[in-house]
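# here you go, sequence then predicted model.
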Amino acid sequence: MSQSLSPAVSIARDLIRCPSVTPEEGGALAFLETLLKARGFTVDRPVFKDADTPDVENLFATIGSGAPHFVFAGHTDVVPAGREADWSHGPFAGEIADGILFGRGAVDMKGGIAAFAAAALSFLDKAGDAFTGTLSFLITGDEEGPAVNGTDKLLAWAAERGHRFDACIVGEPTNPDALGDAIKVGRRGSLSGVVSVEGVQGHAAYPHLADNPIPGLMRLMTALNDVVFDEGNERFQPTNLEIVTFDVGNPAFNVIPARAEARFNVRFNDSWSQETLRDRITQVLTQAAGPDLKWNISFRRDGSDSFLTRDEALIAALGKAIEAETGRTPELSTGGGTSDARFIKNYCPVVEFGLVGQTMHKVDECTPVADLDRLAAIYERFLESYFAASVQG
């Protein structure tokens, strides 16, 4: 690591310089393996496979033994950079200009991983032989992709080897405007589906010889769009359904198509499960279709249920660390999209906290280096509190 940069900034820069666009490892996990092994961590690099999805490399690193077992989770894979000419600094150059670190993954989420790595190493150096418990990293290369060969399988792999986690922080960029704005303590669920209507292809001038599927699909999707699922509650915002495509695949003006389909996504709160939501959607469509429309609905297998973390000790320790370093009292939020926390919540209490997310997935993704150092300080303060409480307890 460069002597002129802080550990968090140096690690983030080196990670950004690894072109780890999903599903490519790009050298990012290899870099972390070298860094952590040199400091005494045991590191494994399992590769998971599944039909119709790319193979994905993952990393699990651990140090210590016994309880409590705290794990930091995240991903080194990033979304594509787009046109490199649109960037003011190379997307994988890791350049720093005017106190800002630029590059794909700077906030989502190589910066979070770098801050936690720097915090963990500093914490362990200071604790020395007095450290008791277990500290681990659970890092995937498949969060921005299908999320089939990543965190979900890595958690099962770790459990099969006897690892039992007590708490987890995911380093996703949770803050909307400034570091310390928000901790994610839960997420709404997600359910996607495809609605199709079958017709009979024909000439637009002879509609009596055809059966246009588009009006029927419009009727179905209008019915779905008009549903008020709930009003939300004190924990979650209201459930919303969004129609994301309406496709016919017909380039001609004089042809009635044979088939039309639409796709939708629902973000739902804890008033619903995937099963009850599927039943409600199917009921609405059945009523709107009537007896004669030839229609079908299929739901994607990558849905996830909502969850809410209620571990007051975990939330309080992180909140106090954030307030001490930033002066802000973080909101406890359940907004936004999905993350790999949806898998982790099945194994231990999990919250999410990382950098400011305003530039994630954008051209010129970036973060102030001061935020990286402050985030590392928050994580280190949290680790000191978390492990000290376990010893006192």
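Done, it's in. Predicted model only: the values in this text are computed from it and were never measured.
# use CA for all of it now, contacts and neighbours both
Fine.
# give the helix, strand or coil label for Glu242.
The local conformation at Glu242, judged by DSSP: H, G, I helix; E, B strand; the rest coil, is strand.
# ditto for the one 3 residues further on
In the three-state summary, Thr245 is assigned as strand, counting by three-state DSSP.
# contacting residues for it?
Neighbour list for Thr245: 262-264 [criterion: C-alpha atoms under 8 Å, 6 or more residues apart in numbering].
# let's see it at 6 Å
262-263 (C-alpha atoms under 6 Å, 6 or more residues apart in numbering).
# gap between it and Glu198?
From Thr245 across to Glu198, the span is 17 Å (C-alpha to C-alpha, to the nearest Å).
# same check, this time on Ala321
Distance of Ala321 to Glu198, computed by C-alpha to C-alpha: 57 Å.
# for comparison:
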Amino acid sequence: MSVADLAQKLISFASVTPQQAGCLDFIQSFLEELHFECWRLPFGAVDNLYARWGKHSPHLCFAGHIDVVPVANPVAWQHNPFSADLKDPQTVYGRGAVDMKGAIAAFLMAAQDVIRSQPTGSISFLLTSDEEGVAVDGTRQVVQWLKDRGEVVDLCLVGEPTSVKQVGDMVKIGRRGSLNVQVTVQGQAGHVAYPENFINPITILMDYLNELKRHPLDQGNELFQPSNLEITSIDVGNPTTNVVVPKAEARFNIRFNNLHNGESLQAYLRKVAAQVSSRITLTTRTSGEAFYCSNPHLTEQIVNCIERITGKPPVLSTSGGTSDARFIKDIAPVVELGLLNAMAHQDNEQAAVSDLNLLQALYAEILSSFLLLKDKSIS
């Protein structure tokens, strides 16, 4: 079976989050044939799989998700998004081709190849069906399970689509944090002609949001771009033109670098709110803290592996959205490397077979270098 055939087979399982739809069953069978020890880990309505080959260090874990986003516009697709058939010998087509069943297939094939060399270390897979959803009962729970078992992971490689123009041209060595905020301003309703009789919550809300946008959070640093606050919604629910509503709401998100954490930002937001009006209340949720791989030997090893295969060193980046790496960083150094990100979540999602072959080669080189200790800097 080629990596393209395997990727198309994985795509054929319609594992729309949080359903695994038989995909984890298939992968478990594949890994058991390679003598991986497998654990199925259901938490809530989410199914997860952890599998390990080997008992010793160094231990490299591949983490990924088999769940995919829904097909929102089926008529826009040229082919069945969950077909098991390769429509074109040069292309793997379907929902999840890029994000991220193609990467899972590439690592499965790379692991199969490297195991033939009988490495002294260990290879594991951490796969969830809850990355594209609320991400509560997936990787987060499996990480806690690994902690409780005392499992030691020396490096985790996440297969998110990180590449831009060529597979391997960018590696994520960290991610910004993410803070979601709901703002509620309670005013007093009234007729617009009598301002002495109402308190306009919209005015207060605008003052607060303008104050936040007026002052940049930071200028960034050598690892991260500047933190950014973006207003995503303002809601008042007013169908009239002559009535001031009693309440106004807004939502915004902050993608923040390692100069902040969720707690410090929440304190800042509440401080500014208190300065503007006592009528402002905030509801906040930090979905992930900023982090980066602080082990220069590991990142150097990844760079060396990629350069040996592609002839060019990758860009080391912390840009983009969040991923399950935000949970894994609590138990292991983590980096992310995968296919081109342009087609992720798009209609007619697809990946070039040549890109899958290249990614398989990169994963195999990283596995060999790490487990066979080609580069002593990782020992």
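Great, that's in hand. Quantities reported herein were computed from a predicted structural model and do not represent experimental measurements.
# Ala321 and Glu198 of structure 1: who's more crowded?
Ala321 (24 against 20; other C-alpha atoms under 10 Å).
# OK, contacts around the more buried one?
For Ala321 of structure 1, the contact set (C-alpha under 6 Å, 6+ apart) comprises 378, 381-382.
# Val356 of structure 1 touches Gly171, doesn't it?
No. The criterion here is C-alpha atoms under 6 Å, and Val356 of structure 1 misses it with Gly171 at 10.9 Å.
# mind checking what Leu340 of structure 2 lines up with in structure 1?
Using TM-score structural alignment, the partner of Leu340 of structure 2 in structure 1 is Val356.
# map Ala106 of structure 1 onto structure 2.
Using TM-score structural alignment, Ala106 of structure 1 sits opposite Ala97 in structure 2.
# what of Ile11 of structure 1?
Taking TM-score structural alignment, Ile11 of structure 1 has Leu6 as its aligned residue in structure 2.
# shouldn't that match be within a helix?
Yes. Checked against three-state DSSP, Leu6 of structure 2 lies within a helix.
# what sits against the closest residue to it other than its chain neighbours?
What sits nearest to Leu6 of structure 2 in space, not counting adjacent residues and going by C-alpha to C-alpha, 6 or more residues apart in numbering, is Ala105, at 5.8 Å. Ala105 of structure 2 is in contact with 3, 6-7, counting by C-alpha under 6 Å, 6+ apart.
# what helix or strand is Ala105 of structure 2 on?
Per DSSP states H and E: Ala105 of structure 2 is located in helix 102-115.
# average offset of that helix relative to structure 1?
In the superposition with structure 1, the average deviation recorded for helix 102-115 of structure 2 is 0.7 Å (mean C-alpha distance after the TM-score superposition for structure 1).
# next: stretch 359-371 of structure 2.
Superposed on structure 1, stretch 359-371 of structure 2 shows a mean distance of 0.7 Å to its aligned residues (mean C-alpha distance after the TM-score superposition for structure 1).
# quick check: that stretch aligns to which part of structure 1?
Under TM-score structural alignment, the match for stretch 359-371 of structure 2 is residues 375-387.
# what do you get for stretch 255-275 of structure 2?
Stretch 255-275 of structure 2 lines up with residues 267-287 of structure 1 when matched by TM-score structural alignment.
# cool, and stretch 205-224 of structure 2?
Against structure 1, stretch 205-224 of structure 2 falls on residues 217-236 (TM-score structural alignment).
# the matching stretch: which residues count as buried?
For stretch 217-236 of structure 1, a neighbour-count test (16 or more other C-alpha atoms under 10 Å) marks 217-218, 220-221, 223-224, 229, 235-236 as buried.
# so what's the residue in structure 2 that Gly336 of structure 1 lines up against closest to, chain neighbours aside?
In structure 2, the residue equivalent to Gly336 of structure 1 is Gly320, according to TM-score structural alignment. Nearest residue to Gly320 of structure 2, sequence neighbours excluded (C-alpha to C-alpha, 6+ apart): Arg175, at 7.1 Å.
# what does that neighbour align to in structure 1?
By TM-score structural alignment, Arg175 of structure 2 lines up with Arg187.
# its match and Ser271 of structure 1: what is the separation?
As judged by C-alpha to C-alpha, Arg187 of structure 1 and Ser271 of structure 1 stand 13 Å apart.
# the helix or strand encompassing Leu269 of structure 2: average distance to aligned residues in structure 1?
For Leu269 of structure 2, the host element (DSSP H and E) is helix 262-276. Superposed on structure 1, helix 262-276 of structure 2 shows a mean distance of 1.7 Å to its aligned residues (mean C-alpha distance after the TM-score superposition for structure 1).
# just the helices in structure 1 please.
Counting by DSSP state H, structure 1 has helices at residues 7-16, 28-37, 110-127, 151-160, 214-225, 274-289, 312-326, 341-344, 369-392.
# where along the stretch 51-200 of structure 2 do the strands fall?
59-65, 91-93, 122-128, 155-158, 170-172, 174-175, 177-186, 190-191 (DSSP state E, counting those that start in this stretch).
# before we move on, back to that, and the match of Gly336 of structure 1, how many neighbours?
12.
# do you know how far it is from Thr281 of structure 2?
Distance of Gly320 of structure 2 to Thr281 of structure 2, computed by C-alpha to C-alpha: 29 Å.
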